[in-house]
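> Dropping a prediction and its sequence here:
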Amino acid sequence: MALKPPLMDLPIATAEKGFYRGFSIDVTIASKVIISAIVVWAIFWPTQSGSVLNGLNSFILANFAAWYIYCVAFFILVCLGLALWPTAGRMNLGLEGDKPEFTNFSWFSMMFGAGIGVGMLTWAVAEPVSHFASNPETIQGLSTGGDADNVRNAYKWSFLHWGFGAWACYAVCGLSLAFFSYRRGLPLTIRSGLTPLFGTALSGVLGTVIDIVAVVATILGVAQTLGFGVDQFVAGLTRIGIGGLTDDTGGASTFGIIVALLIIMGASTLSALSGVGKGIKWLSNINMVLSIILLSFFIIFGATWFGFNAMFVGLWDYVTALPGMSFNVFKSDGVEGSEAFLLAQWQGWWPVFYWAWWIAFAPFVGLFLARISRGRTIREFVLGALIVPALMCFVWFAWAGGTAIDLELNGGANGVIFDAANGDKIFAMTEFMLAPINVWLAWGMALLIVVLLMTFLVTSADSAVLIVNTINAAGDEGPKSRPHILFWGAALGLVVAGLLISGGTSAIQTAMVIGALPFSLVMVLMCVSLIKAIYNDGRREAAGVATLTDPDEAFVAPAE
């Protein structure tokens, strides 16, 4: 049977006039209704919403923990396989002669800033410290929490959560979207990644449902990031002398949450209005430079040798243990307090939570990666998106987290860092290091961290707003989407505010784990679809059948 050319036309119905001109009415309105309902429910019925969300979360952790673990392991294998597969590796994510739009520095900066950057300022210190106190090895009695023999375990697990698994989630989603949009001329939206499996049926209800799931997952995933960031932003503002933003427990007050979100979402909306090539690009470059300055401080003036050892020994431990950690599922015996129960509980708190977070984040980061990666080969994309940002995360964890652990073990911190709230740990650490030298140095470092945190938060939020609008507009980023940027900027801020006020970051975490579940299935299908497409394109090329769209009909992002 003769090979047929691939599907290169996927019509998506959009409004021709009115406020929603150029937008898919079904996707846009359904997404807005779902997100609005979550906001209203969380704010006006906090007790009921908290109870229902916790019940659903418990059900998912009890029944789908293994699914999340195996999904992410599958994504890592797909990425590595595509990079090594000759047919796939050489394919260009674009048409013949297409070259990358952005330099490698800007590409890595935008990738890191939108994908994970904001988490570094909280978790690069907080997570190694947390795993230093407790991890599966301490639960099984193989090491002692808080002792020097547990440092390597702390880094092994920290690297697992922020390493190749996280970036594999982003890479498979971004690669699928770039492949089908820039080689086949299909809309830059999630449903296009499933065309080899479902064909033109994706123009109808099935495609609409897929895009709605992606929008909801994106909003909840970014809300999780902003929720952590708002707590830390308020802690930072307090450290530099702006009072009245915390409550009696030292956490962010309702007023503090509102002030932080007004600043962050206001700046992010303005940046989003300027587009990827202007505001987001420049913000990403700025936060990369500030990140290098802050990281250099920890490397030079922090625990230099401790961090060096944590980086390379931790990387070795992580890579050698990765197969086992990626596929191991702890099963609870139902006996509260037993070793099996505690191990399963720990896995739900950490790996399962992170895998859900990265999956929920994947439609946003994946579509953003696709948008900035046109003209790169599949091998270049996979290795660049999988390895470079992961190594950057490892460097942060090694020297920022390593400095915190070393100061507590050997530097006389005596709990100043360990006892601080997660978002405040980096501020407590820099103050402990610099205040004895000069209090203004400590204040200046706190200010630098606050500015860096804000640029990361704004980059994540404005990128998310643009991506949501792109999905709603059937892959089009044109000027017509700008009025809706204001809506989604406000909606994202209200989701974060509503869930934080009603139940804190745990409420956002629960909603995000639930929202990520349906999109995890979409991502698995995207992997299968991509592999099928590349295999068939290899056969088509050998048979002389066209695999690229006509340049005149290819998807081109409108001028910013």
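Noted; the coordinates are in hand.

> all contacts plus neighbour counts: C-alpha atoms, from now on.
OK.

> Tell me how far the helix ranked longest in the chain lies from the chain's centre.
Scanning the chain for the helix with the most residues, using DSSP state H, yields helix 482-543. How far helix 482-543 lies from its chain's middle: 10 Å, per CA atoms, centre = their mean, to the nearest Å.

> and if you look at stretch 268-275?
Its chain's C-alpha centre and that of stretch 268-275 lie 19 Å apart, by CA atoms, centre = their mean.

> Stretch 164-175 now?
Taking mean C-alpha positions (CA atoms, centre = their mean), stretch 164-175 and its chain are 10 Å apart.

> From the contact counts, what lies against the host helix or strand of Phe364?
Using DSSP states H and E, the element containing Phe364 is helix 353-372. Packing partners of helix 353-372 (3 or more CA pairs under 8 Å, 6 or more residues apart in numbering; DSSP states H and E): helix 46-84, helix 104-112, helix 164-182, helix 205-239, helix 439-472, helix 482-543.

> for comparison:
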Amino acid sequence: MSIQPPLSDLPIKTAETGFYRGFSVDVTVISKIIIGVLVVWCIVWPEWAGEVLGAWNSAILASFAAWYIWVVAFFVIVCIVLAIWPTAGKMNLGAEGEKPEFSNFSWFSMMFGAGIGVGMLTWAVAEPVAHFGSNPETIMGITNGGTADNVRMAYKWSFLHWGFGAWACYAICGLSLAFFSYRRGLPLTIRSGLTPLFGSALSGVLGTIIDIVAVVATILGVAQTLGFGVDQFVAGLTRIGIGGLTDETGSASTVGIIVALLVIMGASTLSALSGVGKGIKWLSNINMVLSIILLGFFIIFGATWFGFNAMFIGLWDYIIALPELSFNVFRSDGVEGSESFLLAQWQGWWPVFYWAWWIAFAPFVGLFLARISRGRTIREFVLGALVVPALMCFVWFAWAGGTAIDLELNGGADGVIFAAQNGDKIFAMTEFMLAPIADILAWGMALLIVVLLMTFLVTSADSAVLIVNTINAAGDEGPKARPHILFWGAALGLVVAGLLISGGTGAIQTAMVIGALPFSLVMVLMAISLLKAIYNDGRREKAGVEAVTTNLNVTPAE
């Protein structure tokens, strides 16, 4: 049988007139209904919503914990294969000879800012501190929580959650979209990544369902990030002197949530209207520069040597343990309080939650990565998306979290940092470090962190709005999508507000874990499709059959 050219035409029905002109009405309207029902449910019946979401979450964690663990391990393996596979590595994500649109600095800045930057400001301090107190080794009695012998365990688990597994999820989704859109000329939407398996059937109901699942997962994944960010943003505003935004526990009050979301979503909507090449690019560059300044402060004036040890010893421990950590599933014996029960519970709270978060976040980050990575080779994309951002995360955790642990162990912090809310820990730490020198310096550092957090939040939110509109518009990135930016900006803000009101960040976490489950199956199929497509393209190249059907006549980023 002769080798045929690849499928390069996937028509998706869009409205020709009216408000939804240029949009897939089925995908857009059904996605809006699902998100709208979720918002109304959480705001009007918060207690009922919290109970139901909690029950669903428990059922998913009990039944699908192993699925989440093994799926992410599969994604890491696929990325390694793609990086070392000669046929795959040299393929260009675009026409032959096409060059990248963005410089490496802007590419890494946008990748890091949209993908994981917000989490750094909360969890780079909070997570090593949490694992320093409790982790599987402390549960099994191997190490002692809160003591020096538990530092290495704290970093092994922190690096696992924010390392190669996280970025493998993003890389798989982003590479699939870039490959099929920029080499095949297919629509820049999730369904295109499954064409090697389902072909032209994706023009119909099957493709509609896949894109709807992606839109809902995107909104819930970004809502998780914004939920953590809102708490920290309010904590920062309180630290710089703006009162009335927290409750008696120190968490963001309803007023604080509303104020923070109005500021963040208003700025992000304006940025989204300016497009990727303007607002998002410049915000990403700004927050990268501010990140370097803040990180430099921790490296120079924080626990320099402690952080150095945490970085390299933690990285060694993580890489050596990665095969076991990637596949190990803790099984509960059902006896509450037993060791196996506590281990399974811990795994549900941490690795399973994180894998669900990264999977839910993958349509957003993946499509965004595809959008900014045209013209790069597959090897360059995989290594750039997998290794560089992960190393940046490790550096943050080592010196920001290491400074917090060192100050508590050896620097006389006496619980000031550990006792603060997760989002407030970085502010408590910098205040403790600088207040003895000058209060104005502590205030200035808090202001810098607030500005940095704001740029990260806005970058994530405006990118998400643009991505959702691209999926709804059957992959069309043109300006006709802009009237709908206002709707999705408001919808995203309301989802965050509704879930926070109905049960705090725990409610967002629950909704996100639920929303990630169906998309995890889609991502597995995307990975398989990608491997099949690259293999077939290699065969086409040897047989002299044209495999690249795109061209350079593409509208550049705005």
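Received it, and whenever you're ready, just let me know what you need. Fair warning: this is a prediction, and the values are worked out from it, not measured in the lab.

> what's the TM between chain one and chain two?
The TM-score (TM-score structural alignment, normalised by the length of the second structure) is 0.99; 558 aligned residues with a CA RMSD of 0.7 Å.

> Okay, angle between the longest helix of the first structure and helix 46-84 too, please.
Helix 482-543 of the first structure and helix 46-84 meet at an angle of 30 degrees, taking axes from the mean of the first three to the mean of the last three CA atoms, to 10 degrees as the criterion.

> Excluding sequence neighbours, find me the nearest residue to Ile313 of the second structure.
Using CA to CA, 6 or more residues apart in numbering and skipping the chain neighbours, the partner closest in space to Ile313 of the second structure is Arg152 (7.3 Å).

> can you list the residues that contact the helix or strand harbouring the one you found?
Assessed by DSSP H and E, Arg152 of the second structure sits inside helix 151-162. The contact list for helix 151-162 of the second structure (CA atoms under 8 Å, 6 or more residues apart in numbering) reads 127-132, 135, 137, 310, 313-315, 317-318, 322, 325, 350-351, 354-355, 390, 393-394, 397-398.

> and with 6 Å instead?
Identification of contacts with helix 151-162 of the second structure by CA atoms under 6 Å, 6 or more residues apart in numbering yields 128, 131-132, 314, 317-318.

> what do you get for stretch 45-55 of the second structure?
By CA under 6 Å, 6+ apart, the residues outside stretch 45-55 of the second structure that reach it are 42, 502-503.

> hmm, 8 Å instead?
Contacts to stretch 45-55 of the second structure, defined as CA under 8 Å, 6+ apart, come from residues 41-42, 501-503, 507, 510-511.

> Tell me the one of the residues you listed nearest Ser253 of the second structure?
Ile501 (9.1 Å; CA to CA).

> Contact partners for Gly145 of the first structure?
Contacts for Gly145 of the first structure (CA under 8 Å, 6+ apart) come out as 132-135, 138.

> so which of those residues comes closest to Ile29 of the first structure?
When these are compared for distance to Ile29 of the first structure (CA to CA), Asn135 wins out at 43.7 Å.

> so what's Arg379 of the first structure up against?
82-84, 88-91.

> Quick one: buried ones out of these?
Among the contacts of Arg379 of the first structure, those classed as buried by neighbour count (16 or more other CA atoms under 10 Å) are 82-83, 88-91.

> mind putting those in JSON lines, distance to Thr430 of the first structure included?
Listed next are these as JSON lines, based on distance: CA to CA, whole Å:
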{"residue": "Leu82", "distance to Thr430 of the first structure": "42"}
{"residue": "Ala83", "distance to Thr430 of the first structure": "40"}
{"residue": "Ala88", "distance to Thr430 of the first structure": "46"}
{"residue": "Gly89", "distance to Thr430 of the first structure": "44"}
{"residue": "Arg90", "distance to Thr430 of the first structure": "46"}
{"residue": "Met91", "distance to Thr430 of the first structure": "46"}
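
> any idea which of those is the one closest to Glu16 of the first structure?
Nearest to Glu16 of the first structure among these is Met91, at 36.0 Å by CA to CA.

> Just give the closest residue to that closest one, not the sequence neighbours.
Among residues not flanking Met91 of the first structure along the chain, Thr377 sits closest, at 5.4 Å (CA to CA, 6+ apart).

> try Gly204 of the first structure
Once flanking residues are discounted, Gly204 of the first structure sits nearest to Ile12: 7.7 Å by CA to CA, 6+ apart.

> The one you found: how many residues sit nearby?
Using other CA atoms under 10 Å, the number of residues around Ile12 of the first structure comes to 17.

> can you check Ala473 of the second structure too?
For Ala473 of the second structure, the count of nearby residues is 28 (other CA under 10 Å).

> Now it. Nearest residue, chain neighbours left out?
Using CA to CA, 6+ apart, the nearest residue to Ala473 of the second structure is Phe23, at 4.1 Å.

> And for Asn414 of the first structure?
Glu408 (5.9 Å).

> Would you agree the one you found is in contact with Gly415?
Yes. The criterion here is CA atoms under 8 Å, and Glu408 of the first structure meets it with Gly415 at 6.6 Å.

> re earlier: adding secondary structure and distance to Ala272 of the first structure, write the contacts of Gly145 of the first structure out as a markdown table.
As requested, these are exported to a markdown table (DSSP: H, G, I helix; E, B strand; the rest coil; distance: CA to CA, whole Å):
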| residue | secondary structure | distance to Ala272 of the first structure |
| --- | --- | --- |
| Phe132 | helix | 39 |
| Ala133 | helix | 40 |
| Ser134 | coil | 40 |
| Asn135 | coil | 40 |
| Thr138 | helix | 45 |
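
> For these, which entry has the maximal number of neighbours?
Neighbour tally across the contacts of Gly145 of the first structure (other CA under 10 Å): the maximum, 26 neighbours, falls on Phe132.

> what sits against that one?
145-147, 150-151, 153-154.

> Now with 7 Å, please.
Each residue near Phe132 of the first structure by CA atoms under 7 Å, 6 or more residues apart in numbering is listed here: 145-146, 150-151, 154.

> Name the residues that touch stretch 65-79 of the first structure?
Stretch 65-79 of the first structure has contacts (CA under 7 Å, 6+ apart) with 164-165, 168-169, 172, 326-327, 329, 348, 352, 355-356, 382.

> Burial check on Lys32 of the second structure, number of neighbours?
For Lys32 of the second structure, the neighbour count with other CA under 10 Å is 18.

> before we move on, back to that, quickly check the contacts of Arg379 of the first structure for the two that are furthest apart.
Using CA to CA, those span at most 12.1 Å, a distance reached by Leu84 and Met91.

> can you give me the helices in the stretch 251-400 of the second structure?
For the stretch 251-400 of the second structure, the helices defined by DSSP state H, counting those that start in this stretch occupy 254-274, 281-301, 304-327, 339-347, 353-372, 378-386, 388-396.
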